[in-house]
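# Any chance you can model this:
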Amino acid sequence: MIRGVTVVPVTGPEAVIRDGAVAVADGEIVYVGPADGLPDGFTADRVLGGPGMVALPGLVNAHTHAAMTLFRSYADDLPLMKWLEEAIWPLEQKLIAEDVYWGTLLACAEMLLGGTTTFADMYFFMDRVAAAVEKSGIRASLSRGLIGIAPNAEKALKESRAFVREWHGRANGRITCMLGPHAPYTCPPDYLRKVVAMAAELGVGIHIHVAETRQEVEGIKKQYGCSPVALLAETGLLDLPVLAAHCVHLSPEDIAILAAKGAAVAHNPESNMKLASGIAPVTELLTAGVTVGLGTDGAASNNNLDMLEEMRSAALLQKVAREDPEALPAYAALEMATIGGARALGLGDKIGTLQPGKRADIILLNLRRPHLYPPHDVVAHIVYAAQAGDVDTVIVDGNVVVEGGRLLTLDLDTVLDNARHCALRLVGKPKARSLL
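Coordinates of the predicted model:
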């Protein structure tokens, strides 16, 4: 039981419960409401919360590449394609399974300590990613990255089928799977059609990068005579559940297609800013009825996995881009980081809000901090002022995985040491300014 807290269930802008309570049994939320309204006879093995605490749904990181924590600060201040082609892709060729395992555990530790309870990942050696997810206690939607123009394109498809069959629904349902074609510029239409057929066969969705840069959009138009979004519609990909990452450069027609097809978008404001990719039309997407979640992208292009910070950046970026302080209000940003992300991952019926019947993915923030006083508006504080260090308690699927700001499921020193050794092997001789 959580009681004596302010509850922000994210079920409406005004649905804030002072002196509230959340009751959990067998990993499921069974009550959310005033503390004096708890069901008669309900007893708890543990009672959490207290004055100054705020309970809200766990944050959902709707797009990242978890093991890229190993590349954090390795290649900064470069445009996307130069960053990929000259720095990241060559380094990724050196990755082995254990690198991905420890890099993912490092990401899981960072995300859990910062209040993220679910993430959507697209990368390699996904069986090791899944093992890290299972061990850490976090929830995840996992996709094996597919490059249609690569020599191993067909092999990767077979590996994806095997991965989905082995891991989808594992860890008491905490692990779900999608297929992960990288992008239209690395996956030709014929290959995308194979992905679509396999996704339909397996009953899973598709996670793909879309319209991240102007260069990508112009290249697709030159090659195929249409936008990336229109190309995906033509291949039939948008007829399945789709998580479209970035969607920075969209025309009104593109937005209409995404809305009509029911595709979801993962907005990554800080990565898009750092790589100078542009500003996604989030306000227009939301107005059109498109589901929009929030993601950090990989730590190599952010450089952290802090979803509280991402909310603030998302809201401020839309305001300044449109010179309109109402372009993305605080509550809309909070929805993107919780129920928006949950819906984008196909998990909206399970997580994303605090409601009876949903899985108990809950975080407690400690508002007794100088930067969170006086407590005029709790939602505004969460979006505009809260920091990862304010996260006190994290519960995933009813299990306490962080308490008092301390990670309970992993030995953090072991994770840090192994991640350091993996990074050192990958980069060889460290940079002059490196602490490796």
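# Going by C-alpha atoms from here, please, whenever you check contacts or count neighbours.
Fine.
# residues contacting Leu80?
By Cα atoms under 8 Å, 6 or more residues apart in numbering, Leu80 lies in contact with Leu275, Ala276, Ser277.
# same question, Ala21
1-7, 31-35, 38.
# repeat that for 6 Å
By Cα atoms under 6 Å, 6 or more residues apart in numbering, the contact set of Ala21 is Ile2, Arg3, Val32, Gly33, Pro34, Ala35.
# which residues does the fifth one contact?
What that stands for is Pro34. Residues in contact with Pro34 (Cα under 6 Å, 6+ apart) are Gly20, Ala21.
# Let's see this one next, to set against the first:
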Amino acid sequence: MTMIYNARWVLPVATAPIEHGAIAIDGPRIAAVGPQSVICGRFPSASTHDFKNSAIIPGLVNTHTHLELTAMRGYLEQEESDFFAWLRKLTRARLEQMTADDIQVSATWGACEAVRAGITSVGDASDSALLSMRAIQEVGMRGVVFQESFGPDARLVAENFDRLKSKVGELREVESALVRTGISPHAPYSVCGPQLELIADYALSERLPLMMHAAESAAEEMFVRDGCGIFADGLKNRNIEWTTPGVSTLQHLKQRGILETQPLLAHCIRVDENDLVALHETNSKVAHCPKSNAKLGHGRAPLAKFIDRGIAVGLGSDSVASNNTSDILEEARFAALVARADRQVSAGEVFTTATIAGARCLGLGGVVGELTEGAGLRSIVDFGVCFLRPGCIDDSRSGQGSLSGRQSGEC
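Okay, here's the model as predicted:
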């Protein structure tokens, strides 16, 4: 039986917004998207649900999060001015204080919170990726779960790499059509060059999506370029030798083969002209996390430059340990405001990063992030369509409005 959903606005994203729009659902597919008069005329016997002064949008996409850390909301506030201390306290709490049950509950809590905010697809990076994958599956979302890999000590590369492959094997036994397996060498300061090369080759040979934290902080830049600072001191205190690349983080990743995997790179705050060229030429993607970047005092990534250069960019909340909320509409609003230091990024541009562009960053282009005729029902009805309350999007036709308000939670 065909069902028609009407609203003041329908935002297909891939095409222009439709005032007084409607979508028709027939069985497992979207049968049509268009003006209410046209859709109701095509399906005169269909049941109709009118959302009145609301907007129907695709499910939002969070390209970078850590669901397993949801329980740490507010736990690291005192360490925010010291990134090394922040990382150390987080790592100790996760490894020494949280049980497997704690992590499972934390990840499920995070997934539920995401759905309530209209997020239907996530790119989740996790040391306990199997637990995160189960949480996402239980809640019914789509996404990619990136199994993290650590290892700054070149003497332990083989051991660390074997551990990663073992965990990937476990994930592949339970992954589904909705939730896929990926891999994540954590960051330039936590994974040595030889291990990065092995992981890059593994991603290519096994066709695994790859995500990595990159160019996030001044401390990371000092470590990669000059071989000094808190990360260098930390390795020295652990008697771990490190060869300084002497280049930017992006150029280091290019040299080690990571960019050949067309990775999703989280943050990318400290990038120069050569780095922007490398991102574009290698079809690498960026998970832009403006609120987390600001909260930890790392700075701002050049969102306008990413967009202008044709670099694929989606929005990420990062973990609630560094953000406090998992709200991609609020992330979009914040991103648009912060980007004004370079140029005014329109509501249309930033809304695209929250939907269709984010989907492409996760390899889900054409599946989620847009409302199109013929799209599968699962991506549209089972957490695939969001109904926004009045005031969420102003002046949608021009694409120059502002984003505000909250989702109704009906997805």
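# I'd like the TM-score for the two structures, please.
TM-score for the superposed chains, counting by TM-score structural alignment, normalised by the length of the second structure: 0.86, backed by 378 aligned residues with a Cα RMSD of 2.3 Å.
# Select from the contacts of Ala21 of the first structure the one having the most neighbours.
The most crowded member of those, judged by other Cα atoms under 10 Å, is Arg3 (25 neighbours).
# Excluding chain neighbours, what is closest to the aligned partner of that one in the second structure?
Using TM-score structural alignment, the equivalent of Arg3 of the first structure in the second structure is Tyr5. Excluding its sequence neighbours, the residue lying closest to Tyr5 of the second structure (Cα to Cα, 6 or more residues apart in numbering) is His49, at 4.9 Å.
# Count the neighbours of that neighbour for me.
The local packing of His49 of the second structure (other Cα under 10 Å) involves 12 other residues.
# Pull up the gap between it and Ile30 of the second structure, please.
15 Å (Cα to Cα, to the nearest Å).
# Next: Val139 of the second structure.
Taking Cα to Cα, one finds Val139 of the second structure at 23 Å from Ile30 of the second structure.
# contacting residues for Glu330 of the second structure?
Contacts of Glu330 of the second structure (Cα under 6 Å, 6+ apart): none.
# ok, it to Ala93 of the second structure distance?
28 Å.
# repeat for Leu196 of the second structure
From Leu196 of the second structure to Ala93 of the second structure the distance is 26 Å (Cα to Cα).
# okay, the two: which has more neighbours?
Between Leu196 of the second structure and Ala93, Leu196 has the larger neighbour count (other Cα under 10 Å), namely 27 against 15.
# Wait, a strand at that one?
No: assigned with DSSP: H, G, I helix; E, B strand; the rest coil, Leu196 of the second structure falls outside any strand and is helix.
# any idea what it aligns with in the first structure?
Looking across to the first structure (by TM-score structural alignment), Leu196 of the second structure lines up with Leu192.
# Could you find the closest non-adjacent residue to its match?
Of all residues not flanking Leu192 of the first structure in the chain, Thr235 sits nearest, at 6.8 Å (Cα to Cα, 6+ apart).
# Count the neighbours of the one you found for me.
If we define neighbours as other Cα under 10 Å, then Thr235 of the first structure has 18 of them.
# ok, now Ala100 of the second structure?
Counted with other Cα under 10 Å, residues neighbouring Ala100 of the second structure total 13.
# and if you look at Gly316 of the second structure?
For Gly316 of the second structure, the count of nearby residues is 31 (other Cα under 10 Å).
# go on, the one 4 residues further on?
With neighbours defined by other Cα under 10 Å, the count for Val320 of the second structure comes to 23.
# surely it meets Met72?
No: using Cα atoms under 6 Å, Val320 of the second structure is not in contact with Met72; the gap is 7.2 Å.
# Between the two, which contacts overlap?
What both Val320 of the second structure and Met72 touch, as defined by Cα under 6 Å, 6+ apart, is an empty set.
# hang on, the earlier thing: show me which of the contacts of Leu80 of the first structure are buried.
Among the contacts of Leu80 of the first structure, those classed as buried by 16 or more other Cα atoms under 10 Å are Leu275, Ser277.
# between the contacts of Leu80 of the first structure, which is closest to Asp127 of the first structure?
Nearest to Asp127 of the first structure among the contacts of Leu80 of the first structure: Leu275, at 29.5 Å, using Cα to Cα.
# Enumerate every residue touching the equivalent of that closest one over in the second structure.
In the second structure, the residue equivalent to Leu275 of the first structure is Leu296, according to TM-score structural alignment. Taking Cα under 6 Å, 6+ apart, we find Leu296 of the second structure in contact with Glu80.
# Quickly note the distance from Leu296 of the second structure to Arg256 of the second structure.
In terms of Cα to Cα, Leu296 of the second structure sits 28 Å off from Arg256 of the second structure.
# Please apply the same query to Ala347 of the second structure.
Going from Ala347 of the second structure to Arg256 of the second structure by Cα to Cα gives 37 Å.
# can you give me the strands for the stretch 1-150 of the second structure?
Counting by DSSP state E, counting those that start in this stretch, one finds strands in the stretch 1-150 of the second structure at the ranges 2-10, 18-26, 29-35, 47-50, 55-58, 60-65, 119-126, 142-149.
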